[in-house]
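A predicted structure for the sequence below; I have some questions about it.
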Amino acid sequence: MRFNQILRVNLSRNNLIAKQQYVPKHNPVLEEDIKRLQEFLMSKPNIVVLTGAGISTESGIPDYRSEGVGLYARTNHKPIQHMEFLRSADVRQRYWARNFVGWPSFSATVPNHTHYAVARFEREARIQAVVTQNVDRLHTKAGSKNVVELHGSGYVVKCLTCDYRIDRHEFQDILNSLNPEFRDAPDMVRPDGDVEIPVEYIKNFRIPPCPECGGNVKPEIVFFGDNVPRQRVDHVTEMIYNSDGLLVLGSSLLVFSGYRMVLQTKDLNLPLAIVNIGETRADRLADLKLSAKCGDVLPKLFNFKN
């Protein structure tokens, strides 16, 4: 094997190991459980899929709560709070400095087998739509068309005062021009695109005001403590009402915006299936629960091979 081939193999292996470090410990999935989930989907062709951070860990984006590997377990990091962002210029400066440093890695993240499987199921009319709690846009990258980003997206920046919006890539160019000294800052990506960087990198970070009204800007993400827009909630409610049931992938359902979908599903006497490593808030309500890694399950359904 030539040197370049060996190098590519080693880089690929190292990349896989890096991505798997955020996946919690789990048991192998049983073939009979995969068959049960396949039967669930075959008997209910109009399913809504709800996805959480657990499906993106295999792409190298850590979640918050997983035992041993989530950000709460590995660091003292607490996610950005909506009211703190609104009230404090220092908080906004710290958030944007971290987001700026983490953006190249975060935006370069690629979908994994689960994202591609979900997109394929949509094309084959096995599912109705995807509602995701993630802001990483990996479902769209994988080819899913009918996607509702429940908590918004890290790929859009908006003004808090007026209707101004800008693509996050374009905003990165603006931040680059204002903060050239940040190019060598360390990088540790988080689920919301945030990172951990030293204080000395933060105190002089410059954030441009809205060019139209001079207001403050933020990613179009529903931060902790904020509410999902009413119109989006109503849209998801209508989707559940017109569905044959709900499939939850990679979510502990501890955040109410997702758990609310489960409650509505059961209020309508519709079936609920869950695939997640470890317990979830809705295990007692599930008609089918697989305690497994999504990447071990979804690609094997309907003989799918990516």
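In hand now; what should we look at?

When you work out contacts or count neighbours from here on, use the C-alpha atoms and nothing else.
OK.

burial of residue 154, as a residue count?
Under the neighbour criterion other CA atoms under 10 Å, residue 154 is assigned a count of 25.

Put this next to the first one:
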Amino acid sequence: MDARLIDKTVELLLEAAHVIILTGAGISTESGVPDFRSPGGIWERYDPTMFFIERFLADPEEVWRCMLDMHRSKEFSLWDARPNMGHHTLAYLEEVGIIRTVITQNIDNLHQKAGSKNVIEFHGNMLCARCMKCRRKYGYEQVLSDLETRLPPRCECGGILKPDAVFFGEAIPQDALKRSFQEAEDCDLMLVIGTSAQVEPAASLPLIAKGMNSLFRGLGGIPLPKARCSVVEINREPTPLTGRVSDFLIQGSAGEILSLIEKKIRSRKE
């Protein structure tokens, strides 16, 4: 990793007025949570169609049986995963007023476990379930208990529970979409952490932050100019944003890089 770029990021964080964070699977793999697409990821071990809404609607019992198998095998360790240094640094930066919002594509609840308060879950939260009939929400402890006695788990109203994550074929929750796009419009610094920036519509958020592509700005398809915004990537590999959208990439472990940033900011605040 480049120490000069870490120092530059510290300065940007301390100078910016509206900082937001966009995180992807790369920040959580360091907590033992496997991603979906990489070699050895979830798609190589489980049938990807289990995460299609059509499959769930056709056979919720089969999909829940797969979820239970993941939990018992410890291969998909969302339930037992703990936040790492990266998650804790972001919670600290929010606590001291440096960052406003974390927008996450992850479904693992680790930002909240670390203490982050203002989290927009772009793809929902796999540690909760929601009744498809009355929309009541249940925590994972309740769901796991129910799974031991019946499949699929059910609400008190009799409705079937569905994991509260966005399945393929489902729309991004409108509130999360609207809030995320507005945050991207308003920010003057965005850190993009641990994401390949290939899954839409989340991949468009850095472009919106830069004023390059906006659903809210301008009329007749002609965007209005936006005040300067910096976009900094923290990732193990370059992405489609690198050299085209982001100002620079700090290449390496998200947890290690963020912990160095936190250490430098703490020393400046003492």
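Received, thanks. Note that the structure is a prediction, hence the values are computed from the model and not measured.

Tell me who's in contact with the corresponding residue of structure 1 for residue 195 of structure 2.
Residue pairing (TM-score structural alignment): residue 195 of structure 2 is matched to residue 251 of structure 1. Applying CA atoms under 8 Å, 6 or more residues apart in numbering, we find residue 251 of structure 1 in contact with 51-54, 276, 280.

And the strands in structure 1?
Ranges of strands within structure 1 are 47-51, 127-132, 147-149, 152-159, 165-167, 217-221, 245-249, 272-275, 288-290, based on DSSP state E.

okay if I get those as TSV plus distance to residue 259 of structure 1?
Shown next, in TSV, are the strands of structure 1 (distance: least, CA to CA, whole Å):
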stretch	distance to residue 259 of structure 1
strand 47-51	10
strand 127-132	12
strand 147-149	15
strand 152-159	17
strand 165-167	30
strand 217-221	19
strand 245-249	10
strand 272-275	12
strand 288-290	15
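
Roughly how far does the counterpart of residue 15 of structure 2 in structure 1 sit from residue 126 of structure 1?
The alignment partner of residue 15 of structure 2 in structure 1, by TM-score structural alignment, is residue 43. Residue 43 of structure 1 sits at a distance of 10 Å from residue 126 of structure 1 (criterion: CA to CA, to the nearest Å).

more neighbours, the two?
residue 126 (18 against 12).

from what I can see the more buried one touches residue 42, true?
Yes. The criterion here is CA atoms under 8 Å, and residue 126 of structure 1 meets it with residue 42 at 7.2 Å.

What distance do you get for residue 140 of structure 1 to residue 153 of structure 1?
For residue 140 of structure 1, the distance to residue 153 of structure 1 - CA to CA - is 11 Å.

right, I mislabeled it, should have said residue 305 of structure 1
Counting by CA to CA, the separation of residue 305 of structure 1 from residue 153 of structure 1 is 29 Å.

Between these two, which is the more surrounded one?
More neighbours surround residue 153 than the other of residue 305 of structure 1 and residue 153, with 19 against 11 (other CA under 10 Å).

Structure 2: which residue goes with the more buried one?
Superposed on structure 2 with TM-score structural alignment, residue 153 of structure 1 falls opposite residue 125.

from memory its match sits against residue 173, does it?
No. Taking contacts as CA under 8 Å, residue 125 of structure 2 lies outside contact range of residue 173: 11.6 Å.

Now do the helices in structure 1.
Taking DSSP state H as the criterion, structure 1 carries its helices at 3-20, 31-43, 71-74, 82-87, 89-108, 113-123, 138-142, 168-178, 199-202, 230-241, 256-267, 294-297.

So which bit of structure 2 is the first one matched to?
This means helix 3-20 of structure 1. Across structure 2, nothing matches helix 3-20 of structure 1 (TM-score structural alignment).

list the buried ones in that helix?
Counting neighbours by 16 or more other CA atoms under 10 Å, one finds that the buried residues in helix 3-20 of structure 1 are 19-20.

Over to the fifth one?
Of the residues in helix 89-108 of structure 1, those with enough neighbours to count as buried (16+ other CA under 10 Å) are 92-103, 106-107.

Reformat the residues you listed as JSON lines; add distance to residue 261 of structure 1.
As requested, these are exported to JSON lines (distance: CA to CA, whole Å):
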{"residue": "92", "distance to residue 261 of structure 1": "31"}
{"residue": "93", "distance to residue 261 of structure 1": "34"}
{"residue": "94", "distance to residue 261 of structure 1": "33"}
{"residue": "95", "distance to residue 261 of structure 1": "30"}
{"residue": "96", "distance to residue 261 of structure 1": "31"}
{"residue": "97", "distance to residue 261 of structure 1": "34"}
{"residue": "98", "distance to residue 261 of structure 1": "32"}
{"residue": "99", "distance to residue 261 of structure 1": "30"}
{"residue": "100", "distance to residue 261 of structure 1": "33"}
{"residue": "101", "distance to residue 261 of structure 1": "34"}
{"residue": "102", "distance to residue 261 of structure 1": "31"}
{"residue": "103", "distance to residue 261 of structure 1": "30"}
{"residue": "106", "distance to residue 261 of structure 1": "28"}
{"residue": "107", "distance to residue 261 of structure 1": "28"}
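
Residue nearest the middle of structure 1, spatially speaking?
Centre of structure 1 computed as the mean C-alpha position; nearest residue by CA atoms, centre = their mean is residue 134, 2.4 Å away.

From residue 32 of structure 1, how far out is that residue?
Per CA to CA, residue 134 of structure 1 is found 29 Å from residue 32 of structure 1.

if I line the two up, what does residue 137 of structure 2 land on in structure 1?
Using TM-score structural alignment, residue 137 of structure 2 sits opposite residue 165 in structure 1.

Over to residue 206 of structure 2?
Aligned partner of residue 206 of structure 2 by TM-score structural alignment: residue 262.

For its match, list the residues it contacts.
Contacts of residue 262 of structure 1 (CA under 8 Å, 6+ apart): 246, 272, 282.

Generate a PyMOL selection restricted to the buried entries among the residues you listed.
Those of these that count as buried under 16+ other CA under 10 Å are selected in PyMOL with:
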select buried, resi 246+272+282
